[in-house]
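A.B. asks: the sequence and its predicted three-dimensional model are supplied below.
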Amino acid sequence: MDNKVVTTILGAAALTGSAFAGEVMTPVEETGAIFKAKQKETVEVRFNGRLQMQYDALQGERKESGVETDLNSTNHFYFRRLFFGAKVKLQNGWYGETVFDFAGDENPEVAFDKAYIGYKTNDAFDLKLGFVKVPWGYEETSSSSSIPTIERSAANRFFADDLDFAARHTGVHVGGDLGGGFSYATSLTNSAQGEGSRLGGDAAADNDIAAFGRLQWEANDFLVGADYGHQWNNLVTGDNMQAWTAYATYDVAGFNILGEYFGAGMADAGDSTGYAVRVSYRYDKWEPVYRWSYLENDEFEIDTDELIRRAPVTKVTGPDSEIQSHYFGLNYHHSKAVKFMAGYEHAWAENGAKDQKDMIGGFRARVQLLW
């Protein structure tokens, strides 16, 4: 194969997200795009990105002791996610991936979304060393590019965003297929969430460990699973914390149905119980979706801005506080790479004494481009 053909193949590989594994990647004296892997062991390189442009219009109202007060509103356009990533495979079973998010709340801010070194010997053993999502929560570990709602449920966000329990941790992650439809995943990580490349503060304050585990069974478009996690020091509650979730999802005649249960024991902060049910229906390129979610805390406060993303900042405190949310949405799948989403969410939170009630409602819209 001559240099001109090699240049064409490698240039196309760089643009389409895959590299040609059958030719030696050497530089050539031709104009145009040239791709060269530094290491001879490299057999594939893939580039990818995710852009999510979003609009939020949310309003709130508080009723306390019979008095109604308007809360601050949210009304703006912004980039929800700006991902750029690269994944490499070597010929000896090793691989790696880095994904950066340029859509931080404080500009300019670049954050790790994912960064790990991997090694896979067979389908039963896939090792990742680094910063990824731990196996806890079905909706949480589903990519935002594929879930039919614009934001994840209030019950899910309580564990991932309010308590900093689930989501991304640095450590050792192992998973694989066990046969017969069964699969597993485990993680032994830093207890502190989000520590990607350096300690978030004093080392003595952040040296605790967390463990997570998952077992799933899948057959004939039906999946059922359970996850468990334990933090020896949760930095939000300041104590030991354990949490569990069980879920099932079913695809039938265009419908996708998801049900998930959440539970937690947070020592002096009490227990927590949550539920989420989501139903979507795909008809050609259209996809209506409905989701109901509920969360009740024994002692821990309800932060509406954490559980309903970018909602007005307000807190509901006191024993047996709860939040409930309904989401109605409609998605249009222009192609596999382009999707338009719109949805209305109405939520309310109240304390156990029923003398304080906060109501949040509003519209969201998003356009998504994958490449």
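C.D. replies: That came through fine.

A.B. asks: when you work out contacts or count neighbours from here on, use the C-alpha atoms and nothing else.
C.D. replies: Fine.

A.B. asks: give the buried residues for stretch 229-249.
C.D. replies: For stretch 229-249, burial by neighbour count (16 or more other C-alpha atoms under 10 Å) applies to 229-235, 240-249.

A.B. asks: try it against this one:
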Amino acid sequence: MNLKAIAILLSIFFGGSCVALHGADQKLIDLLVEKGLLTQAEADTISQQVPAADKSLVDLLVNKGHLTQVEADTLDEPNARQVDATSGQAPKIFVSPKSKMVTSLKFSGRIQAQYDNYDGVGSGESDREHFYFRRIFLGAHASLGDHWGGDVVMDFADGNAFLDGASAWYQVSDALRIDAGQLKVPFGLEETTSSSKIKAIERSAMNRQFAETIKFNARHTGIFAKGKLENGLSYGLAYANAGQNNNSKASSLKSGTYGYEQEAQGWWGRLRYDGSKDSLGYFGGIEYGSMPMGGIYEGGDFSAYNLFGNLSFGKLNLGGEYMYGEAEISGSANQEHAGYMIQTSYDLDGSWELVYRFSNVNGADDTVNAKEIIRRANVGDDTFDEMDQHYIGVNYLFQGHDTKLMLGYEINDLEDTSGDGGTDVDANGMRARLQILF
């Protein structure tokens, strides 16, 4: 054997700082042991440090006559590795990304199987009893060094692929991260809390009025910034397209109560403070945003602010938020929308959790949309002036949020007090959800 070749080989394996090599495949290591080029002890050390074969090293060994081309070709085949499930150690799965600059690559998933049993809303409407998938998320999250990265999360629950979120980002420091893509704008405590961690099965009436009926907050495409400052302060900013989910095919999007101007942007901002003292934890903040309206409302803006807060003391948690928004109507009186949510939960023993939430939302005549707020119910006349919603639920956390069963009952009182002959309606229903995260 050429001593110079051996020296080069060993320097590659044990002196990785001198050569930009991304690793050796386990098959290659085993083959080198078989040929006597490495000892088993050296191979064990290498296999713990490096996960993937480097083509330049393989080509060098073929050229030197230490490997045949057939042996080199077999190194590209997947190598299944068995893991002892009883060992208590999580299996390590090695993935070779296309970019050699990737330093971290993670995959994520969320499955929410749901059952709804809901009264029909309005005279003559049938009840609804249905099993379905509320969410099926698959995501990929990459880091390229200490500063650059990207995330993509898709939802396949309704039979079509929906872009839940995607962005390319640059992390300057803990005080500043910049994202370009489609994300949720910083508005709404419930809305910006992950659906995997909310305590009620569906978000509140107030939240859904602003996010689903008016389509003011939730997902927008643009530039985002966020960071943690000193003394418990944090912030979030967004400058993004006015239309919800407006990332390419704007003409096919649902426009909400006041539409949106396709070639215009809105902005949203949040300032938050987190603190604790002894066994008391708390946070609170304020959010504000403004978005250009479209269609017959073009030329005006919809602007809103949100106050939110939360207290946790031992096993007891209390949270709430208040939203107020106003639409500028040219040649007519502005239209106002307001609502609030109060939620309390109690952890019984680390697994069982009791939840109660009350929410109220009111708006201009016939602008509270029951069909958007009461998800999946059969709704007749969907326009009301005010709505009260009670939610009573119990959650069982088998493995924290990773494996969770939720059961809840909703009571909705819808009031139509305008002079259009509308009547008040009650709509109640039960929901159940099983969640798996991975």
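C.D. replies: Received the coordinates, thanks. From a predicted model like this one, the values you see are computed outputs, not experimental measurements.

A.B. asks: give me the TM-score for these two chains.
C.D. replies: TM-score for the superposed chains, counting by TM-score structural alignment, normalised by the length of the first structure: 0.87, backed by 348 aligned residues with a C-alpha RMSD of 2.6 Å.

A.B. asks: burial count for the aligned residue in the first structure for Trp352 of the second structure?
C.D. replies: When the first structure is aligned by TM-score structural alignment, Trp352 of the second structure is paired with Trp286. Trp286 of the first structure has 13 neighbours, counted by other C-alpha atoms under 10 Å.

A.B. asks: looking at the buried residues of stretch 229-249 of the first structure, which are in strands?
C.D. replies: 229-234, 240-249 (DSSP state E).

A.B. asks: all helices of the second structure, in order?
C.D. replies: For the second structure, the helices defined by DSSP state H cover 3-14, 26-34, 40-49, 55-63, 69-74, 189-192, 205-208, 370-373.

A.B. asks: from Ser143 of the first structure, how far out is the closest residue to Gly118 of the first structure other than its chain neighbours?
C.D. replies: Take Gly118 of the first structure and drop its neighbours on the chain: the residue closest to it by C-alpha to C-alpha, 6 or more residues apart in numbering is Lys128, 4.3 Å away. Distance, Lys128 of the first structure to Ser143 of the first structure, by C-alpha to C-alpha, to the nearest Å: 18 Å.

A.B. asks: the more surrounded of those two?
C.D. replies: Counted by other C-alpha under 10 Å, Lys128 of the first structure and Ser143 do not tie: Lys128 has more neighbours, with 23 against 9.

A.B. asks: alignment lookup: that one to the second structure.
C.D. replies: Using TM-score structural alignment, Lys128 of the first structure lines up with Asp179 in the second structure.

A.B. asks: and Asn256 of the first structure, by the same measure?
C.D. replies: Match for Asn256 of the first structure (TM-score structural alignment): Asn317.

A.B. asks: quick one, what contacts the match of Trp352 of the second structure?
C.D. replies: Residues near Trp286 of the first structure by C-alpha atoms under 8 Å, 6 or more residues apart in numbering: 330-333.

A.B. asks: go again with 6 Å.
C.D. replies: By C-alpha atoms under 6 Å, 6 or more residues apart in numbering, Trp286 of the first structure lies in contact with 331-332.

A.B. asks: try Ala264 of the first structure
C.D. replies: So Ala264 of the first structure contacts 242-243, 271-272 (C-alpha under 6 Å, 6+ apart).

A.B. asks: between those residues, which sits nearest Glu97 of the first structure?
C.D. replies: Checking the contacts of Ala264 of the first structure against Glu97 of the first structure by C-alpha to C-alpha gives Ala243 as the nearest, at 28.6 Å.

A.B. asks: thinking again about what came up before, ok, the match of Lys128 of the first structure to Arg219 of the second structure distance?
C.D. replies: Going from Asp179 of the second structure to Arg219 of the second structure by C-alpha to C-alpha gives 13 Å.

A.B. asks: quick one: the strands in the stretch 251-371 of the first structure?
C.D. replies: Taking DSSP state E, counting those that start in this stretch as the test, the strands found in the stretch 251-371 of the first structure are 255-265, 271-281, 286-297, 302-303, 315-316, 321-333, 338-350, 356-370.

A.B. asks: show me what Ser167 of the second structure lines up with in the first structure.
C.D. replies: Counting by TM-score structural alignment, Ser167 of the second structure lines up with Tyr116 in the first structure.

A.B. asks: for that match, which non-adjacent residue is closest in space?
C.D. replies: Gly130 (4.1 Å).

A.B. asks: and Leu183 of the second structure, how many neighbours?
C.D. replies: Neighbour number of Leu183 of the second structure under other C-alpha under 10 Å is 23.

A.B. asks: please read the previous query as pertaining to Ser153 of the first structure.
C.D. replies: Applying other C-alpha under 10 Å, we find 27 residues neighbouring Ser153 of the first structure.

A.B. asks: over to Ala253 of the first structure?
C.D. replies: 8.

A.B. asks: ok, now the one 4 residues further on?
C.D. replies: Residue neighbour count, defined by other C-alpha under 10 Å, stands at 19 for Ile257 of the first structure.

A.B. asks: okay, the most centrally placed residue in the first structure and Ala154 of the first structure: tell me how far apart.
C.D. replies: Residue closest to the average C-alpha location in the first structure (C-alpha atoms, centre = their mean): Glu140, at 4.5 Å. With distances taken as C-alpha to C-alpha, Glu140 of the first structure is found 11 Å from Ala154 of the first structure.

A.B. asks: now check the first structure for the residue matching Arg110 of the second structure.
C.D. replies: Using TM-score structural alignment, Arg110 of the second structure pairs with Arg50 in the first structure.
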